[in-house]
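Q: sequence first, then the predicted structure:
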Amino acid sequence: MTFVPADILDETLAVVREAGAIILEQWDRPSSITLKGRIDLVTETDVAVEEFLKQKLRGVLPEAGFMAEESAGDAPLGELTWIIDPVDGTTNFAHRIPLVATSVGLWHCGKMVMGVVNAPVLRECFHAVRGGGAFVNGRSIRVSGTSVLEHALVATGFPYTIREDVEEVLHWLSRSLVTTRGVRRGGSAAIDLAFVAAGRYDAYYEIGLRPWDTSAGWLLVEEAGGRMTQLDTNESFNLFARGVLASNGPLHDPLYALLKG
């Protein structure tokens, strides 16, 4: 399935948008919040959206397995696997900050072949299929043309291991702040990658991400003409990399050199 049939894409988009309705339904209601780690949250909405997605996506591709943040985070990547983050930006959701997204990627034979990032509160649904380009609400998107770091708007995020990694994170942040036009921290890796694909951010970097954070966004960036590598080495990206560096392309190597300097 290196080529994703139109009906599979359409069914997937419909399912993900339906899942977004669950987020919107619960947006104005109090959340039941529990902790997975010191600062890592999960709400009943995360669980409900993930269960809905798994149930519905089984009907789209019954032969596919699941790697899903809340219920199957340790599942292996099989030949055909849905990779799901039901609510990327759970802390944002808990505080009713609208940078919240559902990320669904489809992995087939060693590569991403489809990715959907739906930001229901923003009313924006991004999608890409391998070889077919990247889109938001059905409109084609491309990465920016910025070629000078001083003109670049860069996004980043802070890992749940911030206590252990704070010196490294602050080193990257200080270098970015004094060299670029500005740095943004939105709190959703899926949205950050989608915004790079759409040319809103010129680049994005972060460590401590998991496959469900990056799977759909990775394909969005590449199909929009951008580049994505491992932050530690600048080598080809993989879903289990410690960190990610995504950009419009021209800024990629200069930004890597800046961060690692």
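A: Sure thing, it's come through. Numbering: from 1, shown residues only.
Q: contacts, neighbours, all on C-alpha from now
A: OK.
Q: my guess is residue 77 contacts residue 67. True?
A: Yes. At 7.1 Å, residue 77 counts as touching residue 67 under the criterion of CA atoms under 8 Å.
Q: which one's more surrounded, those two?
A: Legend: neighbour count by other CA atoms under 10 Å for residue 77 and residue 67, higher for residue 67 (23 against 18).
Q: which non-adjacent residue is nearest that one?
A: residue 83 (4.8 Å; CA to CA, 6 or more residues apart in numbering).
Q: how many residues are close by that neighbour?
A: Quick note: residue 83 (other CA under 10 Å) scores 28 neighbours.
Q: need the contact list for it.
A: Contacts here follow CA atoms under 8 Å, 6 or more residues apart in numbering; on that basis residue 83 touches 66-68, 103-107, 211-212, 215.
Q: helices - which of those land there?
A: 211-212, 215 (DSSP state H).
Q: can you point out the buried residues in stretch 192-212?
A: 192-212 (16 or more other CA atoms under 10 Å).
Q: what's the answer for stretch 239-251, then?
A: Quick answer for stretch 239-251 (16+ other CA under 10 Å): 239, 241-251.
Q: could you do stretch 18-27 as well?
A: Along stretch 18-27, these residues count as buried under the neighbour rule (16+ other CA under 10 Å): 18-20, 22-23, 27.
Q: equivalent analysis for stretch 158-174, please.
A: For stretch 158-174, by 16+ other CA under 10 Å, it's 158-159, 169, 172.
Q: put this next to the previous one:
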Amino acid sequence: MGSDARDSGVETRSLWRFLAVELAPLWSRLLEGSLGAPGPKADGGLVYGVIDELRERTSAFLAHRYPGLPLNEEGLSRWPPEGDCCAVDLVDGTNSLLLGAPLFGLQFATVVGGRVEESVIFLPTEERLSGSGLHVSRRGAGAYVVLRGETELRLRVSGVRELAKASIAFDGTTPTVGALYHPPLVAAVTRIRNFGAFCWAGTRLVRGAHLPVSVDAIVAIGNKPWDHLPSIGLVEEAGGQVTCFDGSPHSLKHCTELLFSNGPLHADLLGHLRGAGMSRRGT
């Protein structure tokens, strides 16, 4: 952590400069659909030229920011890690991006002693529209959004206490997310959302107290650790709660199927997951 860390406990000036200014041409290419020629990924998918350039530049930045902390990248690295690491999701929401929907982001979390220490989620579209795309947290110091690289605004989850007034998000892979549409749960809430990118869902939950319409909980199923770890840090530091579907604590080995909430709704949502037969799922 650099010497110009502010209330967040996170050194945000050079972070914002890199993500919002130095990478701006790459974000423009992604938003414009100029992805470059695709090549094969190790997991059988495709990686595009602009992603390779993003990886090269981001890896160099993170190696300098966190010297000695190995990078653990989605699609390239094994999980769980053997020790401390920086877990990186270069483009969360790739499918949304390929569909022409600008709901994507770059996110990473430092993992120290088996716990999330520092979380960063950067949303290029939100930065371009409102100058509020950089979200950061550090364990014990709170969650913040950085406004145009200067002002840090501390974030809080919503105060909604009744499911009947709650909006929740479902997030997961197509083969598994359908199981979340348990009729009693669907009937119990006011709205169900699906953003197509966990970085957007997580930041809407973290900003719940600051938005005209909040996201009050997220039920996430069949995702990967890299999808969730940054939001775990942010949500908990914003006053929310994160557990496995049976209410047990999350861990590096159990972090792919999780309930994120503002806190007051957590027990009721766990009850609905039990009623849907979801609490026994492996996580």
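A: On my side now, so go ahead. Since the structure is predicted, the reported quantities are computational estimates derived from the model, not experimental observations.
Q: after superposition, what is the TM-score?
A: The TM-score (TM-score structural alignment, normalised by the length of the first structure) is 0.86; 252 aligned residues with a CA RMSD of 2.6 Å.
Q: among the buried residues of stretch 239-251 of the first structure, name the ones in strands.
A: Among those, the members falling in strands (DSSP state E) are 243-247.
Q: could you dump those to a markdown table with distance to residue 186 of the first structure?
A: Output for these, formatted as a markdown table (distance: CA to CA, whole Å):
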| residue | distance to residue 186 of the first structure |
| --- | --- |
| 243 | 17 |
| 244 | 16 |
| 245 | 16 |
| 246 | 15 |
| 247 | 16 |
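Q: farthest pair within the buried residues of stretch 158-174 of the first structure?
A: Maximum pairwise distance among these (CA to CA): 13.1 Å, between 159 and 172.
Q: residues in the first structure matched by the longest helix seen in the second structure, start to end?
A: Scanning the second structure for the longest helix, with DSSP H as the assignment, gives helix 49-65. Mapping helix 49-65 of the second structure onto the first structure (TM-score structural alignment) gives residues 44-60.
Q: what comes up buried for that stretch?
A: If you call a residue buried by 16+ other CA under 10 Å, then stretch 44-60 of the first structure has these buried ones: 45-47, 49-54, 56-57, 60.
Q: check stretch 119-128 of the second structure too.
A: Those would be 119-127, for stretch 119-128 of the second structure by 16+ other CA under 10 Å.
Q: restricted to strands, list the residues you listed.
A: 119-122.
Q: distance of residue 187 of the first structure relative to residue 231 of the first structure?
A: Here residue 187 of the first structure is placed at a distance of 18 Å from residue 231 of the first structure (CA to CA, to the nearest Å).
Q: quick one: which of the buried residues of stretch 18-27 of the first structure sit in strands?
A: With strands taken from DSSP E, there is no overlap with the buried residues of stretch 18-27 of the first structure.
Q: and the helices in the stretch 1-150 of the second structure, which stretches?
A: Under the criterion DSSP state H, counting those that start in this stretch, helices of the stretch 1-150 of the second structure are mapped to 13-16, 24-32, 49-65, 94-98, 124-130.
Q: can you get me a residue count around the aligned residue in the first structure for residue 88 of the second structure?
A: The alignment partner of residue 88 of the second structure in the first structure, by TM-score structural alignment, is residue 84. Residues contacting residue 84 of the first structure under the criterion other CA under 10 Å number 31.
Q: got a markdown table for the ones in strands among the buried residues of stretch 119-128 of the second structure, with distance to residue 274 of the second structure too?
A: A markdown table is the format used below for these (distance: CA to CA, whole Å):
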| residue | distance to residue 274 of the second structure |
| --- | --- |
| 119 | 30 |
| 120 | 32 |
| 121 | 31 |
| 122 | 34 |
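Q: and the furthest pair within the residues you listed?
A: 119 and 122 (10.2 Å).
Q: where do the contact lists of the two overlap?
A: Contact criterion CA under 8 Å, 6+ apart; residues shared by residue 119 of the second structure and residue 122: 107, 135.
Q: in what helix or strand does the residue positioned nearest the centre of the first structure lie?
A: In the first structure, the residue lying closest to the centroid (CA atoms, centre = their mean) is residue 190, at 2.1 Å. According to DSSP states H and E, residue 190 of the first structure maps onto helix 189-197.
Q: just the residues contacting that helix, thanks.
A: Counting by CA under 8 Å, 6+ apart, 88-89, 99-103, 117, 119, 126, 134, 141-144, 155-157, 186, 201-204, 213-214, 216-218, 220-226, 246-248 sit against helix 189-197 of the first structure.
Q: quick one: it to strand 243-247, angle?
A: 30 degrees (axes from the mean of the first three to the mean of the last three CA atoms, to 10 degrees).
Q: helix 189-197 of the first structure corresponds to what range in the second structure?
A: Under TM-score structural alignment, the match for helix 189-197 of the first structure is residues 198-206.
Q: the matching stretch vs the first structure, average offset?
A: Superposing on the first structure and averaging over aligned pairs (mean CA distance after the TM-score superposition for the first structure), stretch 198-206 of the second structure comes out at 1.3 Å.
Q: from the chain's centre, how far out does that stretch sit?
A: How far stretch 198-206 of the second structure lies from its chain's middle: 6 Å, per CA atoms, centre = their mean, to the nearest Å.
Q: ok, stretch 245-253 of the second structure next?
A: Going by CA atoms, centre = their mean, where stretch 245-253 of the second structure is centred and where its chain is centred differ by 17 Å.
Q: and what of stretch 52-70 of the first structure?
A: On the basis of CA atoms, centre = their mean, stretch 52-70 of the first structure is displaced by 18 Å from the centre of the chain it belongs to.
Q: ok, stretch 87-106 of the first structure next?
A: That offset, for stretch 87-106 of the first structure, works out to 10 Å (CA atoms, centre = their mean).
Q: for that stretch, buried residues please.
A: 87-94, 99-106.
Q: gap between residue 4 of the second structure and residue 234 of the second structure?
A: 21 Å.
Q: for the two, indicate the residue with more neighbours.
A: residue 234 (33 against 12).
Q: quick one: neighbours of residue 153 of the second structure, just the number.
A: Neighbour count of residue 153 of the second structure, defined by other CA under 10 Å: 15.
Q: tell me which element it falls in.
A: strand 151-154.
Q: quick check, residue 185 of the first structure in contact with residue 156.
A: Yes. Using CA under 8 Å as the test, residue 185 of the first structure is close enough to residue 156 to be in contact (5.3 Å).
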